[in-house]
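S.K.: Got a predicted structure plus its sequence, pasted below:
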Amino acid sequence: MFELTKRIDSNTQDAVFDTLTLPYELRIRGRLKAVTDNGHDVGLFLDRGPVLRNGDLLRASSGEVFSISAADEPVTTAYIENGLPLARLCYHLGNRHVSLAIGVDADGRHWIRFPPDHVLEELAILLGAQLTHHQAPFDPESGAYAHAGREQSHAHSHEHSHADGHTHAH
């Protein structure tokens, strides 16, 4: 079994040995056993926190490089007009604290993608979206506190003081 222990820069000159295709629910885990696209057994032994993204590279303890691929999985894609309708739909879906992917297709149509959920789908329709249920990679936005496409812990304090001697904590 290959032990995948280190995230590496995607600009590496090392050749990719194999690809590990995983759905989103497994790409959020730092520890798991899996089988690569070419049938190699691997174990992930990574730090918790950052989600594995489509195209990320991992190095095995024995030196091989493995590429991560986002698997096709059931998704709902909501197509909606750019501008205020898109912003409104993003706001309302995001306010539900669900993971969302946001993009534009080859025809220039704007979309928001999320795991199938009848409540979210009804909301999207009410806000003017046209829905498609299909299989596609799900690689949602990293979130407000991500840096360079990676989630990071939100470790800084939100406390601040004013000259009048009192403080605020968020």
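M.R.: Received, thanks.
S.K.: only C-alpha atoms for contact and neighbour calcs from this point on.
M.R.: Noted.
S.K.: Let me see the ranges of the helices in the protein.
M.R.: 24-27, 84-94, 118-126 (DSSP state H).
S.K.: Adding mean neighbour count and distance to residue 41, write those out as a markdown table.
M.R.: Converted to a markdown table, the helices of the chain look like this (neighbours: other Cα atoms under 10 Å; distance: least, Cα to Cα, whole Å):
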| stretch | mean neighbour count | distance to residue 41 |
| --- | --- | --- |
| helix 24-27 | 17 | 15 |
| helix 84-94 | 15 | 37 |
| helix 118-126 | 15 | 37 |
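S.K.: Kindly reformat those helices as TSV containing distance to residue 70.
M.R.: Formatted as TSV, the helices of the chain follow (distance: least, Cα to Cα, whole Å):
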stretch	distance to residue 70
helix 24-27	7
helix 84-94	22
helix 118-126	23
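S.K.: out of those, which comes closest to residue 143?
M.R.: helix 84-94 (10.1 Å; Cα to Cα).
S.K.: Next, the angle helix 118-126 makes with the closest one.
M.R.: For helix 84-94 against helix 118-126, the angle by axes from the mean of the first three to the mean of the last three Cα atoms, to 10 degrees is 160 degrees.
S.K.: And here is the other one:
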Amino acid sequence: MTDLFAREILPASTWNAAHAVDRITLDYEGRHRRRYRYRADGGLGFVLDLAQTTLLHDGDGVKLDDGRIVLVQAAPEALVAVTASDTDALVKLAWHIGNRHLPAQLSSERILIRDDAVIVDMLRGLGARVEKIVAPFTPERGAYAHAHDDHQAPAHPFVFVAGQAHGH
């Protein structure tokens, strides 16, 4: 049997998810790939084969070479919701998280990070309120991520870690 390949990602807002033939539920690591063999939740197998490492977002479509589309679903994972007494304190916490090179999902109300006991203790020591939650995790993309999508960036991928872009 010939492998099905997926070489195109359809952003969540650009296609109708009702047309998906299958779905694939992945955590953050599983959604951050360039080339990988997947088995979708309904059993459909395919090889993701992209030009560069890409973060697949919840609701994106993976377009197979035969035209069918597989829905990407972000799997819930163990996270910590970090909050603070005010915006200034939250910004300072974001700086400390970024200074430790941690992927972070940012909003004006909270910062989501992966659960890590050492980091949680550090954040509490800095005055943060922390709550363990289970939710999908989609950390911020760096400034260079958009250039990658346009094939105009350097050959190595970048990831945003709360305030800093880093090549990996």
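M.R.: Now that the structure is in, tell me what you want to look at. Predicted model, so just to flag it, every value in this text is computed and none were measured.
S.K.: Select, out of the helices of structure 1, the one closest to residue 59 of structure 1.
M.R.: Here helix 24-27 is closest among the helices of structure 1 (Cα to Cα), at 15.7 Å.
S.K.: Would you check the span in structure 2 matched by that closest one?
M.R.: Taken onto structure 2 by TM-score structural alignment, helix 24-27 of structure 1 occupies residues 28-31 there.
S.K.: Could you report the separation of residue 10 of structure 1 from residue 149 of structure 1?
M.R.: 12 Å (Cα to Cα, to the nearest Å).
S.K.: What of residue 74 of structure 1?
M.R.: The value you get for residue 74 of structure 1 to residue 149 of structure 1, if Cα to Cα is used, is 23 Å.
S.K.: who has more neighbours, those two?
M.R.: Of the pair residue 74 of structure 1 and residue 149, residue 74 is the one with more neighbours under other Cα atoms under 10 Å, namely 16 against 13.
S.K.: residue in structure 2 matching the more buried one?
M.R.: So residue 74 of structure 1 corresponds to residue 78, using TM-score structural alignment.
S.K.: which residues does that match contact?
M.R.: For residue 78 of structure 2, the contact set (Cα atoms under 8 Å, 6 or more residues apart in numbering) comprises 114, 115, 132, 133, 134, 135.
S.K.: Looking at structure 1 now, which of the residues you listed still hold up?
M.R.: Retained in structure 1 (both residues aligned by TM-score structural alignment, their matches' Cα atoms under 8 Å) from those: 114, 115, 132, 133, 134, 135.
S.K.: ok, of those, which come out buried?
M.R.: Neighbour-count burial (16 or more other Cα atoms under 10 Å) is assigned, among those, to 114, 115, 135.
S.K.: gap between the two ends of stretch 91-107 of structure 2?
M.R.: 10 Å.
S.K.: What's residue 98 of structure 1 aligned with over in structure 2?
M.R.: Using TM-score structural alignment, residue 98 of structure 1 sits opposite residue 102 in structure 2.
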